[in-house]
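A.B. asks: predicted model and sequence below, questions to follow.
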Amino acid sequence: MQEFSETDVQDKTRAFFQKVFGWMFLGLIISGAVAFATYTLPGFSSLILGNPFILIVLVILQLGLVLLLTWLLRRISATTAVVLFLVYSFITGLTLSTVFIVYTLGSVVAVFFIAAAMFGVMALIGFVTRLDLSKLGVILFMGLVGIILALIVNIFLRSQAFDFIISIIGVIIFTGLTAFDVQRIKKGSLKLSDDPKQQMKASISGALSLYLDFINLFLQLLRLFGKRR
């Protein structure tokens, strides 16, 4: 009886992660397609990327959508959560189109696969490890805050050496956060009810966390290894 219960739990966890990664991959596909389309469409890239005001508005919208999905998830419907995540992925694609202007297409593709490999390894570690990564998560979050502050400072310093150090630390933090978030999502899935709406909202929340981990890992690696035009 106990063996059946453990198998049932494993099946439930596996099914939940299929939803999480399904939404995450859909978000990445949308962002990638929008980013490339924005870069290649005549006039559209200059309209979006050539106007600082539009870029600032897009970044503010990104932050607002993340806060909505993070803080108000329990209050919104499952459908609203899905729509907000898809809209966020679309807007992120618009802002990500800048990477095609700064870096060569070949280096963007190469770094993407490097990031995917690193993300996959750390996600697997987070899923199978028996070590409690909760304390590590606190340290990584503090490091994330530190990186944000350092980036703000470097806007004024304009130091390439400082930027290089920030990127290295960023890679370490986001690889660690990938393992931490996967374990956190796994633990949370065991406490979920069988309500489809709650399952959907939780899978969107998990997808958003892993999406952010991957995108930021990709961007940090691109700053380190991307070949500028």
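C.D. replies: Alright, I've got the coordinates. Numbering: from 1, shown residues only.
A.B. asks: every contact and neighbour count from this point should use C-alpha atoms.
C.D. replies: Fine.
A.B. asks: the longest helix in the chain is where?
C.D. replies: The single longest helix within the chain, with elements called by DSSP state H, is helix 2-40.
A.B. asks: check contacts around Asp213.
C.D. replies: The contact partners of Asp213, by CA atoms under 8 Å, 6 or more residues apart in numbering, come to 174-175, 177-178.
A.B. asks: which SS class is Ser193?
C.D. replies: Following DSSP: H, G, I helix; E, B strand; the rest coil, the label given to Ser193 is coil.
A.B. asks: oh, I was asking about Leu73
C.D. replies: coil.
A.B. asks: for it, give me its contacts.
C.D. replies: Counted by CA under 8 Å, 6+ apart, Leu73 has contacts 81, 201, 205.
A.B. asks: export those to TSV and tack on distance to Arg130?
C.D. replies: Formatted as TSV, these follow (distance: CA to CA, whole Å):
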residue	distance to Arg130
Ala81	31
Lys201	26
Ser205	23
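A.B. asks: so how far is Leu28 from the closest residue to Ala116 other than its chain neighbours?
C.D. replies: Sequence neighbours aside, Phe214 is the residue nearest to Ala116 in space, at 7.6 Å (criterion: CA to CA, 6 or more residues apart in numbering). For Phe214, the distance to Leu28 (CA to CA, to the nearest Å) stands at 9 Å.
A.B. asks: who has more neighbours out of the two?
C.D. replies: Set side by side, Phe214 and Leu28 show more neighbours around Phe214, with 24 against 21, by other CA atoms under 10 Å.
A.B. asks: another structure for you, compare them:
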Amino acid sequence: MADYRTMNAGAATRTADIDAGLRAHMNKVYGTMSVGLLITALAAWALANLSVSAVPSEFQIGANEYLTGLGQTLYNTPLKWVLMFAPLAMVFGFGAVINRLSAAAAQTYFYAYAAVMGLSLSSIFLVFTGMSIAQTFLITAIAFAGLSLWGYTTKKDISGWGAFLIMGLIGVIIASIVNIFLGSALMEFVISVVGVLIFAGLTAYDTQRIKTDYIAHAHAMDTEWLAKSAIMGALNLYLDFVNLFMFLLQFLGNRE
């Protein structure tokens, strides 16, 4: 009986340790993601402000608003394609080099990626009003929190969603690239609807996957792997948030 009680006590201790470790791991994920979002917002706002001036120029974008020389270079030359696709190239690069980077280097890479993403998204400040951007961000934050909380707490296994959501994501990316050249308003609306649904699902799916991955590997206590896992989890949730925000902005944003 004493051995049985000792075994039960040991199992309970291990469970408590895993629970505490999981909370710390998720706090690391959300904290890193939040810093990344802050960097993105500041980079986007700063570049947009450097790109717009009240001084009249050839390129007027609104009432008493004109592109500066920097703005013209970024948004009216082929450099705009570099700015647009740089984050996509960096995120694929991240996946390729993550295993060769230290945890500290991986975190630095993530923050650099967040800054480049901010530069890429800076044009939204030229298209939508600041108030509608702020309102959409708040709505996205509330929706994201609810979806992520559900993914973390649900007892339902939603791992089967992964293949379907990734297929849908690939379809949205291809359709978005095609619509850059077509400029179809109807296609843009459909892409936005599907995009919101896909990234809502991915938010819950990725949250549960981060949790289950930690539980599956926590016994090894590989601190380097766990640190990198937290950064990759932050990257996944960061992408879910940013894309959910961008698709919602198509519905809720008021254009200048």
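C.D. replies: Cool, got the structure. Keep in mind it's a predicted model, so treat the numbers as computed, not measured.
A.B. asks: need the TM-score between these chains.
C.D. replies: Overlay of the two chains. TM-score (TM-score structural alignment, normalised by the length of the first structure): 0.93; 229 aligned residues with a CA RMSD of 1.7 Å.
A.B. asks: and the helices in the second structure, which stretches?
C.D. replies: Taking DSSP H, the helices of the second structure run over residues 2-51, 69-75, 79-97, 103-121, 124-127, 130-153, 161-182, 185-217, 223-252.
A.B. asks: nearest to Ile61 of the second structure, out of the ones you listed?
C.D. replies: Nearest to Ile61 of the second structure among the helices of the second structure is helix 124-127 (7.3 Å), distances taken as CA to CA.
A.B. asks: who are the packing partners of that closest one?
C.D. replies: Here helix 124-127 of the second structure touches helix 2-51, going by 3 or more CA pairs under 8 Å, 6 or more residues apart in numbering; DSSP states H and E.
A.B. asks: okay, angle between the helix it packs on and helix 130-153 too, please.
C.D. replies: 170 degrees (axes from the mean of the first three to the mean of the last three CA atoms, to 10 degrees).
A.B. asks: so helix 2-51 of the second structure versus helix 185-217, what angle?
C.D. replies: 150 degrees.
A.B. asks: report the distance from helix 2-51 of the second structure to the chain centre.
C.D. replies: From the chain centre to the centre of helix 2-51 of the second structure is a distance of 16 Å (CA atoms, centre = their mean, to the nearest Å).
A.B. asks: likewise for stretch 142-152 of the second structure?
C.D. replies: Remark: stretch 142-152 of the second structure is offset 14 Å from the chain centroid, using CA atoms, centre = their mean.
A.B. asks: could you give the residue range in the first structure aligned to it?
C.D. replies: Aligned using TM-score structural alignment, stretch 142-152 of the second structure spans residues 117-127 in the first structure.
A.B. asks: one step back: to which residue of the second structure is the residue nearest to Ala116 of the first structure aligned?
C.D. replies: In the second structure, Phe214 of the first structure lands on Phe241 (TM-score structural alignment).
A.B. asks: same thing with Gly146 of the first structure?
C.D. replies: By TM-score structural alignment, Gly146 of the first structure lines up with Gly171.
A.B. asks: thinking again about what came up before, got the contacts of Asp213 of the first structure as a markdown table, with distance to Ser89 of the first structure columns?
C.D. replies: Converted to a markdown table, the contacts of Asp213 of the first structure look like this (distance: CA to CA, whole Å):
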| residue | distance to Ser89 of the first structure |
| --- | --- |
| Phe174 | 19 |
| Thr175 | 21 |
| Leu177 | 20 |
| Thr178 | 19 |
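A.B. asks: ranking those residues by neighbours, who comes first?
C.D. replies: Neighbour counts for the contacts of Asp213 of the first structure, by other CA under 10 Å, peak at Leu177, which reaches 30 neighbours.
A.B. asks: that one maps to what in the second structure?
C.D. replies: Checking TM-score structural alignment: Leu177 of the first structure goes with Leu202.
A.B. asks: next, count neighbours for the residue mapped onto Leu136 of the first structure from the second structure.
C.D. replies: The alignment partner of Leu136 of the first structure in the second structure, by TM-score structural alignment, is Trp161. Counted with other CA under 10 Å, the neighbours of Trp161 of the second structure add up to 13.
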